[in-house]
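Engineer: here's a sequence, model it:
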Amino acid sequence: MSTSKNVQMILNGTISSLSTVIPVKLDVLAPSITVQPYEQKEISVLIGLVGGIKGRLIIDASLDAINTIGQAMFGMSIEGEMIESFTGELGNMVAGNLCTILEKDGLILDISPPTVMTGTTKFYGFKQAFKLPVKIDGGGMLTVLLTIDEN
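Structural biologist: Next up is the predicted model:
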């Protein structure tokens, strides 16, 4: 399969995975292409992708978004050290579900353990990335960044 077809499958699968994992209404905005450096403001989780395609899935979130999702999933506010832990687990759930969705379409991927980053951080090491902004009903934003490594 071509890289562009795989990227489209991954973006569509990511939207489906987010909708399955996050029990809050999501408003997925138009994707765009961004170049390095990408700068996060509050918190993100990075998951490596290997297999049919190699790259990274980064979910960059506002603390409001993490708290809104946590409230919907657990009925309680996510605070303190639980924010980082929950963000990592959220990334794991989204990426794991994405792999299951893609496997049905013949694209086999494995994922790395999640890496959580807090504060203002700049990401380098990619020529371009696909950026998918997502509004969370009830508060906050997520930005999904998909970087594809050159073969």
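
Engineer: rest of the way, CA atoms for contacts and neighbours
Structural biologist: Will do.

Engineer: from Leu142, how far off is Gln71?
Structural biologist: From Gln71 across to Leu142, the span is 16 Å (C-alpha to C-alpha, to the nearest Å).

Engineer: what of Lys41?
Structural biologist: Taking C-alpha to C-alpha, one finds Lys41 at 11 Å from Leu142.

Engineer: who's more crowded, the two?
Structural biologist: More crowded of Lys41 and Leu142, by other C-alpha atoms under 10 Å: Leu142, with 23 against 14.

Engineer: that one reaches Ser62, doesn't it?
Structural biologist: Yes - the pair Leu142 and Ser62 qualifies as a contact (C-alpha atoms under 8 Å) at a distance of 6.7 Å.

Engineer: overlap of the contact sets of the two?
Structural biologist: Applying C-alpha atoms under 8 Å, 6 or more residues apart in numbering, one finds that no residue jointly contacts Leu142 and Ser62.

Engineer: gap between the spatially closest residue to Val35 that is not a sequence neighbour and Thr3?
Structural biologist: Leaving out its chain neighbours, the residue that sits closest to Val35 by C-alpha to C-alpha, 6 or more residues apart in numbering is Gln128, at 4.5 Å. Remark: distance between Gln128 and Thr3 (C-alpha to C-alpha) = 13 Å.

Engineer: let's see this one next to it:
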Amino acid sequence: MTVHSIKEPSFQLLLKEVVDSINSVIPAQPIINHTPSIESAIPIDLGVSVHFTGDMKGLLFLKGEKDTFSSIAEMLYGMRLDGEMLTSFTGEVGNMIAGTLSTNLTKLSLKTDITSPELFQSDIFNVAHHEQALGVELTYDAHGVQLDVILMVVY
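Structural biologist: Predicted coordinates:
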């Protein structure tokens, strides 16, 4: 049995906090599938990363098709987005989820801050230390979209 200190919660506990943070921002219940392994280079249609500083350093990366983020906008605001509004929204939803996660981490006695979101479009996201990353796929069946989430943490 592995015991983690309050300052170093398990990846599974952190991933649970990530999913809880997403669920508090996106008003729909996804089907959750854990990603068995993370590749070192991930092709991106549209994605956003937000870095964490403080007691926990690392990043949260959200990836999906443009339709994924447009559907999330529809879930939140009742309308789909495209073009510059969609890319702006993608950064903002990443910011909202990361900010919620940073707040939720205080329950684990972790004080963190977040950086500005970084957008990725039609690109490759290179995952440093991908063997230490955890991922989860969130499928929103009612909307026919999937959001891929990667969490990388360094203490």
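
Engineer: after superposing, what score do the chains get?
Structural biologist: Aligned and superposed, the two chains score 0.88 in TM-score terms (TM-score structural alignment, normalised by the length of the first structure); 149 aligned residues with a C-alpha RMSD of 1.9 Å.

Engineer: quick one: average offset of the helix of greatest length in the first structure versus the second structure, please.
Structural biologist: Longest helix in the first structure by number of residues, with DSSP state H as the criterion: helix 81-104. Once fitted to the second structure, helix 81-104 of the first structure is off its aligned match by 0.7 Å on average (mean C-alpha distance after the TM-score superposition for the first structure).

Engineer: which is the next helix or strand following that helix?
Structural biologist: strand 109-111 (DSSP states H and E).

Engineer: matching residues in the second structure for that following strand?
Structural biologist: Here strand 109-111 of the first structure aligns to the second structure at residues 112-114, judged by TM-score structural alignment.

Engineer: show me the contact partners of that stretch.
Structural biologist: For stretch 112-114 of the second structure, the surrounding residues in contact (C-alpha under 8 Å, 6+ apart) are 50-57, 98-99, 102-103, 105.

Engineer: now list the buried members of those.
Structural biologist: 50-53, 56, 98-99, 102, 105 (16 or more other C-alpha atoms under 10 Å).

Engineer: can you lay out the residues you listed as a markdown table showing distance to Met79 of the second structure?
Structural biologist: Below are these laid out as a markdown table (distance: C-alpha to C-alpha, whole Å):
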| residue | distance to Met79 of the second structure |
| --- | --- |
| Val50 | 25 |
| His51 | 29 |
| Phe52 | 30 |
| Thr53 | 34 |
| Met56 | 35 |
| Ala98 | 23 |
| Gly99 | 23 |
| Ser102 | 28 |
| Leu105 | 31 |
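
Engineer: between those residues, which is nearest Val153 of the second structure?
Structural biologist: Nearest to Val153 of the second structure, judged by C-alpha to C-alpha, of those is Met56 at 6.8 Å.

Engineer: residue in the first structure matching that closest one?
Structural biologist: Met56 of the second structure maps onto Ile53 in the first structure, by TM-score structural alignment.

Engineer: ok, that match touching Ile148?
Structural biologist: Yes - judged on C-alpha under 8 Å, Ile53 of the first structure makes contact with Ile148 at a distance of 7.4 Å.

Engineer: now do the contacts for the counterpart of Leu147 of the second structure in the first structure.
Structural biologist: Leu147 of the second structure maps onto Leu142 in the first structure when the alignment is built from TM-score structural alignment. Shown in contact with Leu142 of the first structure (C-alpha under 8 Å, 6+ apart): 59-62, 65, 133-136.

Engineer: excluding covalently adjacent residues, which one is nearest to Leu142 of the first structure?
Structural biologist: Ala61 (4.4 Å).

Engineer: for the residue nearest to the spatial centre of the first structure, list the residues it contacts.
Structural biologist: Nearest to the geometric centre of the first structure sits Ile59, at 3.2 Å (C-alpha atoms, centre = their mean). Neighbouring residues of Ile59 of the first structure by C-alpha under 8 Å, 6+ apart: 44-46, 91, 142-145.
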